[in-house]
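Undergrad: What follows is a predicted structure for the sequence shown.
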Amino acid sequence: MPAIDTTLVRRLVRAQFPRWASLPVVPLPSGGTVNAVFRLGDDLTVRLPLTASGAGDVAKEAQVLASLGCLPVAVPAVAGLGEPAQGYPWPWSVHRWLDGEPAVEGRPFAPEALAEFVLAVRSAKADAPPAYRGGPLTLLDRATRDAVEELRRTDEPFDASAALDVWTEALDAPTGPEGWVHGDLMPSNLLVHNGRLTAVLDWATAGIGDPACDLIPAWNLLTAATRPAFRDAVGADDAAWARSRGRALSMAVIQLPYYRGTNPVISANARYVLTQLGCRSARRASTGPRGSSGRAPNTSR
């Protein structure tokens, strides 16, 4: 496969969408691991999947967005669907540009707008497949406990005992009715303007699942000062709140050992989550072998 760069994007656009051939192509920085994203002129973006597993997201995202209908914030609008060509092996897409800056953990953010969005998605009535991460927490138990042990052996300031307490509480929490969830409300998928949510990206993870999936921004984005307003606005009971803590913890402990040397955006967010959950200890954990499985965890897009 050729390098995914501006030269490839120009060739693909020129061959398949000649009306946009004269537009400048600029790579966009991203902490994502599934798509390379480029700005095309002022009004468009090009998204090229980085892996075969991500290639199926192109069609799924379009289907999901068509099912959901109107939402209180902007969502991606497909302007064109590209085909494999120029040595690039997978489908790709062109979307309309969405204004806003990616959210950053710990910065000022209006929780009420986020809650309004979560509730709007949850109220959708259309049929949908299972959400990418929406299944029972028990399915994540072995991977989460293994990741806690792996992280404990690193030089990260990590409180494994506190992490396991969070995880056990989440596993013990009763489950409730499933519903529509976005499933990947990482800060990089949330666009903001003046601290207010304006758009939500990356819908390939959406579907039917545990509503606690979409409460994770309480821990990966919000602060202790704004978290209660978000919880009140979404009406999260104790069980859903505990499950959201567990889901946030699971993602963070799996992501951090794997990405801390390669993806500073994901690593920083994982550390923020662990801090918010009270799992970052004041002193460093015992140092030991850092080893990695060498397999990308199934947690970040």
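TA: That came through, no problem.
Undergrad: from here on, contacts and neighbour counts on C-alpha atoms
TA: Fine.
Undergrad: Give the next helix or strand downstream of the longest helix along the chain.
TA: When the chain is parsed with DSSP state H, its longest helix is helix 238-259. Reading on from helix 238-259 to the C-terminus, the next helix or strand found by DSSP states H and E is helix 264-276.
Undergrad: by how many degrees do that next one and helix 238-259 diverge?
TA: Angle, helix 264-276 to helix 238-259, by axes from the mean of the first three to the mean of the last three C-alpha atoms, to 10 degrees: 140 degrees.
Undergrad: Buried ones in helix 264-276, by neighbour count?
TA: For helix 264-276, the neighbour count (16 or more other C-alpha atoms under 10 Å) marks Val265, Ile266, Ser267, Ala268, Asn269, Ala270, Arg271, Tyr272, Val273, Leu274, Thr275, Gln276 as buried.
Undergrad: Spatially nearest residue to the first one, not counting backbone neighbours?
TA: The reference is to Val265. Gly31 (5.2 Å; C-alpha to C-alpha, 6 or more residues apart in numbering).
Undergrad: burial of that neighbour, as a residue count?
TA: By the measure other C-alpha atoms under 10 Å, the count of residues near Gly31 is 17.
Undergrad: doesn't Ile266 make contact with it?
TA: Yes. When contacts are counted by C-alpha atoms under 8 Å, Gly31 is listed as touching Ile266 (6.2 Å).
Undergrad: dropping in the other structure now:
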Amino acid sequence: MTMHVDQVDVTVDIVATLVQEQFPEWSGKPVRRLSSTGTVNAIFRIGDDLSARFPLRLADADDTLAVLEREARASAELARVVSRFPAPEPVALGGPGAGYPMPWSVQTWLPGTVASDADPSGSHAFAEDLAALVAGLREAETLGRLGEGRGGVLTHHDDWMAQCFEESEGLLDVPRLRKVWSRLRELPRTDADVMSHRDLIPGNVLVAGDRLGGVLDTGGFGPADPALDLVSAWHLLQPGPRDVLRRALGCDDLEWERGKAWAFEQAMGLVWYYVESNPAMSQMGRRTLDRILESTE
């Protein structure tokens, strides 16, 4: 089952043909599709040191190119900012061809296990590393850039949340969740934007033992509410390590609750949208909501 009604099919044969035609210097490298819970790109390995990302949802080629160019700049910037933790670096951009209608991107490959496969949620050391990552991102200059979308104004997401509550009837305790959102949505915003990863979920974090081994999907790096990267506290951590993260970052009550609000907004969309097409992502949303509800009791 596809995840999106406008999803584009991408196969190993298509990718191999694109590589051979557009990057003949890599044509001898094997191409392998990676199993992933990701929802935006199909990911393929090219040899041992490269990965290629193919947008899954059909869009205008010029618009897609602009997005990929912006993501490449963001990925390169993040890699410079957090040199302590490995991050993929942009290598090249490919064009449409071989039946695939949009541009695509190539990055360096990072070895490791994503946190959705090697659960670090009980590790205090991992929480300390995660706090160091978030703090390092926050230290980068916004250079006058302003955030938009998620990580902006909570009440701007009311229409989306109304749809989520409607679609979640029969899946979740919607009346209880509506009450939680009615409180979270009113939390005031007092701090200026800081630089943020913007999507610190388990599939975007690498684990090495019980430590943070690297960070993935870095193309969204940009300005946002300082609380946005605190979604990681709820997506990735159990209560004890969650407290370690909070203390390490020095979060006050308002910032902490706004982080909870952004995690809630994201998780509500994951549960119903991916319940059949990406059960692992849907289950992650449920787990995050459970953690939030437990913290409010």
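TA: Here it is on my side, so go on. What you are looking at is a predicted structure, and each value in this text was computed from that prediction instead of being measured.
Undergrad: what's the TM between chain one and chain two?
TA: Here the TM-score for the pair of chains, by TM-score structural alignment, normalised by the length of the second structure, is 0.86; 277 aligned residues with a C-alpha RMSD of 2.2 Å.
Undergrad: Which stretches in the stretch 101-250 of the first structure count as helices?
TA: All helices of the stretch 101-250 of the first structure, identified by DSSP state H, counting those that start in this stretch, fall at 111-122, 141-152, 160-172, 217-220, 227-234, 238-259.
Undergrad: Find me the equivalent region of the last one in the second structure.
TA: Put plainly, it is helix 238-259 of the first structure. Aligned by TM-score structural alignment, helix 238-259 of the first structure falls on residues 253-274 of the second structure.
Undergrad: hmm, back to that, can you give me the angle the longest helix of the first structure makes with helix 227-234?
TA: 120 degrees.
Undergrad: Identify each buried residue in helix 238-259 of the first structure, please.
TA: Applying 16+ other C-alpha under 10 Å to helix 238-259 of the first structure flags 239-259 as buried.
Undergrad: Report how many residues lie close to the closest residue to Leu68 of the first structure other than its chain neighbours.
TA: Of all residues not flanking Leu68 of the first structure in the chain, Ala124 sits nearest, at 6.1 Å (C-alpha to C-alpha, 6+ apart). Neighbour count of Ala124 of the first structure, defined by other C-alpha under 10 Å: 18.
Undergrad: Can you give me the distance of the counterpart of Ala124 of the first structure in the second structure to Arg198 of the second structure?
TA: Superposed on the second structure with TM-score structural alignment, Ala124 of the first structure falls opposite Ala140. From Ala140 of the second structure across to Arg198 of the second structure, the span is 14 Å (C-alpha to C-alpha, to the nearest Å).
Undergrad: cool, Val180 of the second structure as well?
TA: With distances taken as C-alpha to C-alpha, Val180 of the second structure is found 22 Å from Arg198 of the second structure.
Undergrad: Could you do Gly28 of the second structure as well?
TA: Relative to Arg198 of the second structure, Gly28 of the second structure is positioned 36 Å away (C-alpha to C-alpha).
Undergrad: between those two, which one's more packed in?
TA: Arg198 (24 against 12).
Undergrad: what does the more buried one align to in the first structure?
TA: Under the alignment (TM-score structural alignment), Arg198 of the second structure pairs with Gly183 of the first structure.
Undergrad: swap in Arg32 of the second structure?
TA: Using TM-score structural alignment, the partner of Arg32 of the second structure in the first structure is Val26.
Undergrad: tell me what the helix or strand that contains its match is packed against?
TA: Per DSSP H and E, Val26 of the first structure falls inside strand 25-27. Judged by 3 or more C-alpha pairs under 8 Å, 6 or more residues apart in numbering; DSSP states H and E, the packing partners of strand 25-27 of the first structure are helix 6-16, strand 35-40.
Undergrad: check contacts around Leu137 of the first structure.
TA: Taking C-alpha atoms under 8 Å, 6 or more residues apart in numbering, we find Leu137 of the first structure in contact with Ala170, Leu171, Arg243, Arg247.
Undergrad: And those residues, which is closest to Ala206 of the first structure?
TA: Using C-alpha to C-alpha, the shortest approach to Ala206 of the first structure within the contacts of Leu137 of the first structure belongs to Arg247, at 15.7 Å.
Undergrad: residues contacting the closest one?
TA: Taking C-alpha under 8 Å, 6+ apart as the contact definition, Arg247 of the first structure lies against Leu137, Ala170, Ala212, Cys213, Ile216.
Undergrad: ok, it to Ser53 of the first structure distance?
TA: When distance is defined by C-alpha to C-alpha, Arg247 of the first structure is 23 Å away from Ser53 of the first structure.
Undergrad: Ser188 of the first structure too?
TA: 20 Å.
Undergrad: on that earlier part again, most tightly surrounded among the helices and strands packed on strand 25-27 of the first structure?
TA: Comparing these by mean neighbour count (mean count of other C-alpha atoms under 10 Å), strand 35-40 comes out on top with a mean of 21.
Undergrad: whereabouts in the second structure does it align?
TA: Using TM-score structural alignment, strand 35-40 of the first structure pairs with 41-46 in the second structure.
Undergrad: which ones are touching the nearest residue to Val94 of the first structure once chain neighbours are set aside?
TA: Computed as C-alpha to C-alpha, 6+ apart, the closest residue to Val94 of the first structure that is not its neighbour in sequence is Val46, at 4.5 Å. Listed by C-alpha under 8 Å, 6+ apart, the contact set of Val46 of the first structure reads Val9, Val37, Phe38, Arg39, Leu40, Trp92, Ser93, Val94, His95.
Undergrad: next one: His197 of the second structure
TA: Contacts of His197 of the second structure were listed using C-alpha under 8 Å, 6+ apart, and they are Val134, Leu137, Thr218, Gly220, Phe221, Gly222, Asp229.
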